[in-house]
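pasting the structure only:
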């Protein structure tokens, strides 16, 4: 059993981001995650999904966002000096090229099982993660990254980008015939993440410009009118659809405060990359982050998953990923403007995650806890993802609001505890 260390010195004054104890703990926890998820690598095509002990689950369906997130997370590991991370990146890039890629119609298929197609839809959500994977792989030095970025950028431009709205449409059938008229924030929010990473990787202005247009719609137009909450679902004309309720994980009704944390952090990243010209953007980012913390923090700790449009808790289910995104968002606020209240939140969030979500014995994070704070499983099986939790460890370690991957190139690996 690994010796457990707290995430930071409890009695230390100032900010954990300045303490060597916390910084070493962050990198050590990231290393433990990369080590755990290395078991995802399989001899054949694709990756294993892992149970809580790190063993392969019987269902070997591989969804596009899982493939691409592993590439991205292990590209961060390769850049940070984690031994063997390049094997995951290479395996994932090959699987994208030879299996997820649709040689007949172009674009990338949503779900596979080995060589077999399970779900042939073409989702913007998946395609923006392909862009993120390509951009991160490029910064890790992968030789196929430029071709991947070019291919998926062309697909996004041709089939998803709506120039008049300045936003991405959501979904098509395999042959690019219409699947629905649904429009949503989730795919666009992750598009901002991918576009900013692609801009940092390539320097192409189109990526920064489109990220800015998406952010302007959600953070400057929608959020102020909704008391700094962000409705998830929209009509084809980009009007809020308050009656929509879809997949309980990816398209729940109402608002999802975890996405406010992500968009708040991404707005600060965009502001930094675009020259810090708009003085309102940091204020807006803080409104989004603070509103989500106030609305969603539960009396017994953790963050509620969804809210009604007025801020009342709708689904009190407590997943790991809103906590990880809140950590990244609050860390960004601390880097920008050091306020004691932000540090209180930062310590509270990490302490809660350390107590309830981190598996100190086997590595990785448990995805869900029940009302008593015990590990449970109502939606996810096993430990489904490294993406959110490893970023929560790495982004606070970087110096600024942008350029995270460049900063990680100069980080030092730490010994496992």
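Thanks, I have it. Everything quoted here is computed from the prediction, not taken from an experiment. Numbers count the residues shown, from 1 in each chain.

Every contact and neighbour count from this point should use C-alpha atoms.
OK.

and the most centrally placed residue in the chain, what element?
Centroid-nearest residue in the chain: residue 388, 5.0 Å away (criterion: C-alpha atoms, centre = their mean). Using DSSP states H and E, residue 388 falls within helix 387-394.

by contact count, what packs against that helix?
Where contact means 3 or more C-alpha pairs under 8 Å, 6 or more residues apart in numbering; DSSP states H and E, helix 387-394 is packed against helix 20-37, helix 64-80, helix 320-336.

In terms of helices and strands, where is the nearest residue in space to residue 38 that is not next to it in sequence?
Excluding the flanking residues, the one nearest residue 38 by C-alpha to C-alpha, 6 or more residues apart in numbering is residue 88, at 7.3 Å. If you go by DSSP H and E, residue 88 is part of helix 85-95.

So which residues make contact with that helix?
34, 38, 41, 45-47, 67-68, 70-72, 74-75, 77-78, 137, 142, 144 (C-alpha atoms under 8 Å, 6 or more residues apart in numbering).

among those residues, which ones are buried?
For the contacts of helix 85-95, a burial check counting by 16 or more other C-alpha atoms under 10 Å picks out 34, 38, 41, 45-47, 67-68, 70-72, 74-75, 77-78, 137, 142.

How are the strands of the stretch 101-250 of the chain distributed by residue range?
111-113, 116-119, 122-123, 161-162, 167-168, 171-172, 183-184, 233-234 (DSSP state E, counting those that start in this stretch).

okay, now residue 277: neighbour count?
10 (other C-alpha atoms under 10 Å).

To clarify, my last question referred to residue 306.
As a burial measure, residue 306 scores 24 neighbours (other C-alpha under 10 Å).

Next, the contact list for it, please.
Neighbours of residue 306 in contact, by C-alpha under 8 Å, 6+ apart: 252-257, 296, 313-316.

possible to save those as CSV with neighbour count, secondary structure and distance to residue 127?
As requested, those are exported to CSV (neighbours: other C-alpha atoms under 10 Å; DSSP: H, G, I helix; E, B strand; the rest coil; distance: C-alpha to C-alpha, whole Å):
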residue, neighbour count, secondary structure, distance to residue 127
252, 19, coil, 21
253, 24, coil, 23
254, 26, coil, 24
255, 26, strand, 23
256, 26, coil, 21
257, 30, helix, 23
296, 27, helix, 30
313, 20, strand, 31
314, 18, strand, 30
315, 17, strand, 28
316, 17, coil, 30
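
Closest one of those residues to residue 282?
Nearest to residue 282 among those is residue 257, at 18.0 Å by C-alpha to C-alpha.

The closest one against residue 308, yeah?
No - between residue 257 and residue 308 there is no contact under C-alpha atoms under 8 Å: 10.4 Å.

follow-up on the earlier one: what comes up buried for the helix holding residue 88?
Per 16+ other C-alpha under 10 Å, helix 85-95 contains these buried residues: 85-95.

and the comparison structure, right after this:
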């Protein structure tokens, strides 16, 4: 079967899955206070007692904005409610700027750390809210950017520190998600400031995070961007290789810094070392390529799908999409997913984390976009 036909087959099944997922999450994903639940069980019921991470609030702002764009009118009032509540419970607690790290199920602050990763995801989610037409989303995004600039950014190289208060090791991951958010805002607004900021993050990637000689993206670093001592400095996540590859293609597509060669190297390393015997991306390797955690969450699969698409491997992207639909989405309640399998293919997750929905939405929308370009209506 031709790659375009496989993509169409995957896209058709994705559309069916979305037709179940959107109504379920719109109905059950938000609590009465307007905060997104952290997870559902496999019957689709929310966990009402677990704490709420702010990064998940940002991710779910984004996913609900995509439900709005997909034509689900019921998502819009929930999105408005969520944005108001997230600002009330999450911003400026203790009279200091920035998004806090963790909320109790009642909305009380449990951890007031200003984590850089969280700031990036709120910035990303606010882009979705702005795209859905919520007028105060841009103002909150500007406040978030100002906090990142004044409290988290290293003036010498444009990298971002590990929150307020700052900590070690430094991580590549907040840089990646900040790049993602900035590209989303540039795509929405066309404002050059967002592309300039994205280019500065790309400069950090090229200078400090990526090892050209090996093709490896580091995860954890010292204050001076040397690899952290073992074991943390040895950790390599194939899913992040694939995710960065997709983002670097996006950056170049917006006429940002051209790191296509590096994007290809990331993809090739992930394929060479990060796939298990069944062709799924594993959770973790070391720098020698040995698979130290051969379990496989769903999110590395979504990043592999995206990376295959931008690296011209449409057939592989389609086949993996179909395999994921056959396995990770084989749940009794449609619209949910199995978050992780072990090396032997046994399910290891007993909840459905809301944090994963954003990964699924972005990847599946990419498959739909490529399929539609191959089969225009």
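Perfect, thanks for sending it. Remember, it's a predicted structure, so these values are computed and weren't measured experimentally.

if we can go back for a sec, can you say which of the helices and strands packed on helix 387-394 of the first structure is packed in most?
helix 64-80 (a mean of 26; mean count of other C-alpha atoms under 10 Å).

which residues in the second structure does the helix holding residue 388 of the first structure align to?
Mapped onto the second structure using TM-score structural alignment, helix 387-394 of the first structure covers residues 358-365.

what residues does that stretch touch?
Contacts to stretch 358-365 of the second structure, defined as C-alpha under 8 Å, 6+ apart, come from residues 11, 14, 59-60, 62-63, 299, 302-303, 305-306.

about what we covered before: for the buried residues of helix 85-95 of the first structure, which two are the farthest from each other?
85 and 95 (15.8 Å).

Measure the mean distance from stretch 78-89 of the second structure to the first structure post-superposition.
Compared with the first structure after fitting, stretch 78-89 of the second structure has a mean deviation of 1.5 Å; criterion: mean C-alpha distance after the TM-score superposition for the first structure.

OK, contacts around the closest residue to residue 153 of the second structure other than its chain neighbours?
The shortest distance from residue 153 of the second structure to any non-neighbouring residue, by C-alpha to C-alpha, 6+ apart, is to residue 160 (4.5 Å). The contact partners of residue 160 of the second structure, taken as C-alpha under 8 Å, 6+ apart, are 116, 148, 152-154, 174-175.

which residue ranges form the helices in the second structure?
3-28, 54-69, 75-90, 116-131, 137-147, 173-189, 192-204, 238-253, 260-273, 298-310, 314-327, 357-374 (DSSP state H).

nearest to residue 344 of the second structure, of those helices?
Per C-alpha to C-alpha, nearest to residue 344 of the second structure of the helices of the second structure: helix 314-327, 13.0 Å.

List the buried residues for that closest one?
So helix 314-327 of the second structure, judged by 16+ other C-alpha under 10 Å, has buried residues 314-325.

Could I get those in TSV, plus columns for distance to residue 219 of the second structure?
TSV is the format used below for the buried residues of helix 314-327 of the second structure (distance: C-alpha to C-alpha, whole Å):
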residue	distance to residue 219 of the second structure
314	28
315	30
316	26
317	25
318	29
319	29
320	25
321	27
322	30
323	28
324	26
325	29
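
OK, contacts around the aligned partner of residue 230 of the first structure in the second structure?
Under the alignment by TM-score structural alignment, residue 230 of the first structure pairs with residue 217 in the second structure. Applying C-alpha under 8 Å, 6+ apart to residue 217 of the second structure gives the contacts 209-211, 236, 240-241, 266.

Apply 7 Å and report the result again.
By C-alpha atoms under 7 Å, 6 or more residues apart in numbering, the contact set of residue 217 of the second structure is 209-211, 236, 241.

Same question for residue 131 of the first structure.
149, 152, 194.

Show me what the first one aligns to in the second structure.
The equivalent of residue 149 of the first structure in the second structure is residue 141 (alignment by TM-score structural alignment).

which one is its match nearest to, not counting chain neighbours?
Counting by C-alpha to C-alpha, 6+ apart, the residue nearest residue 141 of the second structure is residue 123, at 5.6 Å.

same check, this time on residue 380 of the first structure
residue 367 (7.0 Å).

Distance of the one you found relative to residue 306 of the first structure?
16 Å (C-alpha to C-alpha, to the nearest Å).

related to what we said a few turns ago, look up how far residue 205 of the first structure lies from the counterpart of the residue nearest to residue 141 of the second structure in the first structure.
Mapped onto the first structure by TM-score structural alignment, residue 123 of the second structure lines up with residue 131. To residue 205 of the first structure, residue 131 of the first structure is 15 Å away according to C-alpha to C-alpha.

Check residue 316 of the first structure too.
40 Å.

do the same with residue 407 of the first structure
21 Å.

Those two: who's more crowded?
residue 407 (17 against 14).

Map residue 204 of the first structure onto the second structure.
Correspondence of residue 204 of the first structure to the second structure, assessed by TM-score structural alignment: residue 191.

Its match - how many residues pack around it?
Residues near residue 191 of the second structure, counting by other C-alpha under 10 Å, number 11.

what's the answer for residue 100 of the first structure, then?
When neighbours are counted by other C-alpha under 10 Å, residue 100 of the first structure registers 24.

rewinding a little: got JSON lines for the contacts of residue 160 of the second structure, with distance to residue 1 of the second structure too?
JSON lines is the format used below for the contacts of residue 160 of the second structure (distance: C-alpha to C-alpha, whole Å):
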{"residue": "116", "distance to residue 1 of the second structure": "45"}
{"residue": "148", "distance to residue 1 of the second structure": "48"}
{"residue": "152", "distance to residue 1 of the second structure": "50"}
{"residue": "153", "distance to residue 1 of the second structure": "49"}
{"residue": "154", "distance to residue 1 of the second structure": "51"}
{"residue": "174", "distance to residue 1 of the second structure": "40"}
{"residue": "175", "distance to residue 1 of the second structure": "39"}
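
Which of those residues are buried? Put it as a PyMOL command.
The buried residues among the contacts of residue 160 of the second structure can be selected in PyMOL (16+ other C-alpha under 10 Å) with this line:
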select buried, resi 116+148+152+153+174+175
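
and which of the contacts of residue 160 of the second structure is nearest to residue 4 of the second structure?
residue 175 (33.7 Å).

do you know how far the closest one is from residue 118 of the second structure?
For residue 175 of the second structure, the distance to residue 118 of the second structure equals 11 Å [C-alpha to C-alpha].
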